[in-house]
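Asker: I need the structure of the sequence given here:
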Amino acid sequence: MQESVENLNFGKKRRALSSACLFFHGIGLMGISVHYILFPSVSLEYIAEAWDISLMRESSSIYILARNLVMTSAVYLGIWGATCSLLATLASSRTKKFLACGNLLAGVLVSIFSVFHPEAFAAARCRDSVDQALDCLRTAFIWHGPLLLLDLIAIIFAEAGPKLIRISDRSSILLNAQPGDEHIHTTGGQYTIKKINSHASLIQQDVVSGTGEDTKGD
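Answerer: The predicted structure is shown next:
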């Protein structure tokens, strides 16, 4: 298929959107983390209110432990959020897609386990009936929904755009290549690979002297 070099930046905006979604996913996690660390009691009350449960008195050992668990999980959450935001600006498209898939899987599993885990369900009412279980599931996905949406967009557009643009019989442009991708498209002949910019490489098939024939590349 013949395509022009003008398509070189095709998909760039969508890949930028994917990176932005992963970046703001990390920012969101860091924001939640900071709030949970600074205000563990208030955060615990928000969680209890969302699941329609009443907390025990603040002097009880269970309440103290729950508050500590909120703070402890928030520390890990914040560090992972910072990691996501950093990798959103530095990592390759494939790595960003992998991170977004991991975040999406984690959010879905937490939502499901909050309702259907045999011991660690969020509220006793989730076991009362099917309707209550579905209502609990809705609550879980409301909490995680915004981040799940960001993850989904990040996955869809992480590697947007064409990979290989054919210019002529012996020349192609490879876009957004990962390490080693050039060799996938250069089997069966001799090639010259030239870096055009940070996201494109020119692949030219060399003429084999003495044979009178061009090698077949792609």
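Asker: from here on, contacts and neighbour counts on C-alpha atoms
Answerer: OK.
Asker: For this structure, just list every one of the strands.
Answerer: Here the chain has its strands, by DSSP state E, at 164-166, 171-175, 191-197, 200-205.
Asker: wouldn't L22 be in contact with D151 here?
Answerer: Yes. With contacts defined as Cα atoms under 8 Å, L22 counts as touching D151 at a distance of 6.7 Å.
Asker: In the chain, spot the helix with the most residues.
Answerer: helix 61-90 (DSSP state H).
Asker: name the helices or strands packed onto that one?
Answerer: helix 12-38, helix 40-50, helix 93-116 (3 or more Cα pairs under 8 Å, 6 or more residues apart in numbering; DSSP states H and E).
Asker: Indicate which one of these is closest to Y63.
Answerer: Closest approach to Y63 among those (Cα to Cα): helix 40-50, 9.2 Å.
Asker: So what touches that closest one?
Answerer: 35-36, 54-55, 66-68, 70-71, 139 (Cα atoms under 8 Å, 6 or more residues apart in numbering).
Asker: Can you list the buried residues in it?
Answerer: 40-41, 43-44 (16 or more other Cα atoms under 10 Å).
Asker: rewinding a little: looking at the helices and strands packed on helix 61-90, which is buried most?
Answerer: Across these, averaging neighbours per residue (mean count of other Cα atoms under 10 Å) puts helix 12-38 on top, at a mean of 21.
Asker: tilt between that one and helix 93-116?
Answerer: 50 degrees (axes from the mean of the first three to the mean of the last three Cα atoms, to 10 degrees).
Asker: Looking at the strands of the chain, spot the one closest to F98.
Answerer: Per Cα to Cα, nearest to F98 of the strands of the chain: strand 171-175, 19.0 Å.
Asker: Now the second one, please; I'll put the structures next to each other:
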Amino acid sequence: MSIRFDGKVAIVTGAGGGLGRSHALELARRGAKVVVNDLGGDRTGAGGSSEAANKVVEEIKALGGEAIANGSSVTDDEGVANMVKQTMDQWGRIDILINNAGILRDKSFSKMEINDFQLVVDVHLMGTVKPTKAVWEIMKEQNYGRIVVTASSTGLYGNFGQTNYGAAKLAVVGFINTLKLEGQKNNIHCNALAPVAYTRMTSDLMPPEAEEMLTP
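Answerer: I've put the predicted structure just below:
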């Protein structure tokens, strides 16, 4: 395991399950202290519970790692500020941000309400912009930062019933492509992932036999 993050602090949004949980566990295995952020709502964004985030924190602690849970919504300015404050109060630095939180409101464009479009863009795009903005100056000051955004093949190629999701997922690619230029002089490296996995979010978009082939 050549890549280590000992002494580094990571925030992973949407880390209560699926890909976010995988990121959080792997960062912890490699020595990072991890903030497990998850609102705990269903995949449409409704509801909220700290159960999922707490469970991942317990998994990390069982591995001998350090982690704390955070239940802020990535779209809420006050919540994002609290998440950053909680992290800084706990560990005094923020080195890694993985913007992974997301929701789905899938419908054909004819049937989609504007509210369904707005909400998905708010969570995926602004829910990436707001945490990134909140940690940007901290990372510049440290002269170290690593930021990842979760894009999607839907954004790159389209997928029936996902105009809102596709628009938001390609938007984060444009956002991070510009940030990578602005961050270079301060050793802030920015990347986009466009993963495909069988998760709670995609369980009814893929056949069950895809589950074992496409684990997070």
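Asker: care to give me the TM-score?
Answerer: Remark: TM-score between the superposed chains equals 0.28 [TM-score structural alignment, normalised by the length of structure 2]; 89 aligned residues with a Cα RMSD of 5.0 Å.
Asker: sorry, back to before: in the contacts of helix 40-50 of structure 1, find the pair that's most separated.
Answerer: N68 and T139 (23.3 Å).
Asker: Now the buried members of the contacts of helix 40-50 of structure 1.
Answerer: Using 16+ other Cα under 10 Å as the burial test, the contacts of helix 40-50 of structure 1 include 36, 67, 70-71, 139 as buried.
Asker: quick one: which of the buried residues of helix 40-50 of structure 1 is nearest to P146 of structure 1?
Answerer: S43 (18.3 Å).
Asker: who's in contact with L137 of structure 1?
Answerer: By Cα under 8 Å, 6+ apart, the contact list for L137 of structure 1 reads 111-112, 114-115.
Asker: measure it to F113 of structure 1 for me?
Answerer: 9 Å (Cα to Cα, to the nearest Å).
Asker: what does I193 of structure 1 give?
Answerer: 50 Å.
Asker: wait, is V149 of structure 2 part of a helix?
Answerer: No. Per DSSP: H, G, I helix; E, B strand; the rest coil, V149 of structure 2 lies outside any helix segment and is strand.
Asker: tally of neighbours for it?
Answerer: 25 (other Cα atoms under 10 Å).
Asker: Contact partners for it?
Answerer: By Cα under 8 Å, 6+ apart, V149 of structure 2 lies in contact with 98-100, 128, 172-173, 176, 191-193.
Asker: between the residues you listed, which is nearest R21 of structure 2?
Answerer: N100 (9.8 Å).
Asker: sorry, back to before: now, among the contacts of V149 of structure 2, which is nearest to F117 of structure 2?
Answerer: Closest approach to F117 of structure 2 among these (Cα to Cα): V172, at 15.4 Å.
Asker: My guess is that closest one contacts T128. True?
Answerer: Yes. Contact criterion Cα under 8 Å: V172 of structure 2 and T128 qualify, at 7.4 Å.
Asker: Could you look up the SS state of the nearest residue to G166 of structure 2 once chain neighbours are set aside?
Answerer: Nearest non-adjacent residue to G166 of structure 2, counting by Cα to Cα, 6 or more residues apart in numbering: G155, 3.9 Å away. Classification of G155 of structure 2 by three-state DSSP places it in helix.
Asker: ok, G155 of structure 2 touching G174?
Answerer: No. Using Cα under 8 Å, G155 of structure 2 is not in contact with G174; the gap is 10.9 Å.
Asker: neighbours of I176 of structure 2, just the number please.
Answerer: Neighbours of I176 of structure 2 under the rule other Cα under 10 Å: 22.
Asker: what ranges do the helices span in structure 2?
Answerer: Under DSSP H, structure 2 gives helices at 18-29, 51-62, 77-91, 114-121, 127-142, 153-157, 163-183, 210-213.
Asker: out of those, which comes closest to V12 of structure 2?
Answerer: Among the helices of structure 2, helix 18-29 comes nearest to V12 of structure 2, with 6.3 Å by Cα to Cα.
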